[in-house]
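Colleague: Need the 3D shape of this:
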Amino acid sequence: MRIGEVAERAGVSVRSLRYYEEQGLLTSSRSPSGQRHFAEDAVERVQLLQRLYVAGLSSRTIAELLPCVDSPSDANSDAAFERMIQERDRLSVHIDELLHARDTLDRVIAANRDHRREMARAGAGAVPA
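Modeller: I've put the predicted structure just below:
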């Protein structure tokens, strides 16, 4: 499948695919005219890469984990497993921080609503939320 088709089916830019290839995260073969051709599973691979990027993993970390995804073995599983645990722990801390920030924002919003209601009752012209 050509690069444009992979990009369209995976919902990414052609530039992203070229970057993934430069980083060793995605492979293609070349036609005699130099066009990139990707295997059918390239779309799934790109979607996996996108999920890992969204989770906050760097290209370097993803490259460390991919051997375990591609061909799990005793040689690469232990290191990749430890790295996955580290990344999961990092994400858990980040999620906890985000939840705390959301809870703080909820309290500020509630206080603002209360204030707006009080102002409306006092006839100050504020509209209740």
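
Colleague: going forward, measure contacts and count neighbours with C-alpha atoms only.
Modeller: Fine.

Colleague: which residues sit in contact with the residue positioned nearest the centre of the chain?
Modeller: Nearest to the geometric centre of the chain sits Val54, at 0.9 Å (C-alpha atoms, centre = their mean). For Val54, no contacting residues are found, by C-alpha atoms under 8 Å, 6 or more residues apart in numbering.

Colleague: one more to put side by side:
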Amino acid sequence: MQIGALARRAGVSPRALRYYEEKGLLTPGRTSGGYRDYTDEHVETVRRIRILLAAGLNTDMVSEMLPCMVNDGEFLAPGCEDLIAEFERERRRIDTQIAELHDVRSALTGIISAGRAFADR
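Modeller: Sure thing, here's the model as predicted:
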């Protein structure tokens, strides 16, 4: 199938597919005329890429983890045991970012409150 058909089936833009290809996440075949040629397997690959990106992973991490991911019927799961530790590390990193954002939000709330109090004088 051509890139437009894959984009429709996978629910992404052709631009996203070209980006995934550029990052080495997706490797289409080529027709004799040089056009990209995707298979049904690419639809599943794009679905997996989207899940991993939605989980907060960057494309370098997705590239590294994608070959070891399996579908357990309900979720995408790491098929290689060492990936569990990688996902746990990533979750801790996100938890740290959430805590930092909470602190930033609290500081901003204080500034807003002080500004309102100053304006009310």
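
Colleague: what's the TM-score here?
Modeller: In this superposition the chains share a TM-score of 0.70, using TM-score structural alignment, normalised by the length of structure 2; 110 aligned residues with a C-alpha RMSD of 2.7 Å.

Colleague: Please tell me which residues of structure 1 the lengthiest helix in structure 2 aligns onto.
Modeller: As assigned by DSSP state H, the longest helix anywhere in structure 2 is helix 82-119. Using TM-score structural alignment, helix 82-119 of structure 2 lines up with residues 79-116 of structure 1.

Colleague: now the matching stretch, how far from the chain's geometric center?
Modeller: In this view, stretch 79-116 of structure 1 has its centroid 16 Å away from the chain centroid, taken as C-alpha atoms, centre = their mean, to the nearest Å.

Colleague: what's the average per-residue distance for that stretch once overlaid on structure 2?
Modeller: For stretch 79-116 of structure 1, the mean deviation from structure 2 after alignment is 0.9 Å (mean C-alpha distance after the TM-score superposition for structure 1).

Colleague: tell me which residues in that stretch are buried?
Modeller: Across stretch 79-116 of structure 1, burial judged by 16 or more other C-alpha atoms under 10 Å covers Ala80, Arg83, Met84, Glu87, Arg116.

Colleague: Stretch 32-44 of structure 1 now?
Modeller: Buried residues in stretch 32-44 of structure 1 (16+ other C-alpha under 10 Å): Arg36, His37, Phe38, Ala42, Val43.

Colleague: on that earlier part again, helices or strands next to the longest helix of structure 2 in the packing?
Modeller: Contact analysis of helix 82-119 of structure 2 by 3 or more C-alpha pairs under 8 Å, 6 or more residues apart in numbering; DSSP states H and E lists no helix or strand as a packing neighbour.

Colleague: Right, I'll call it a day here.
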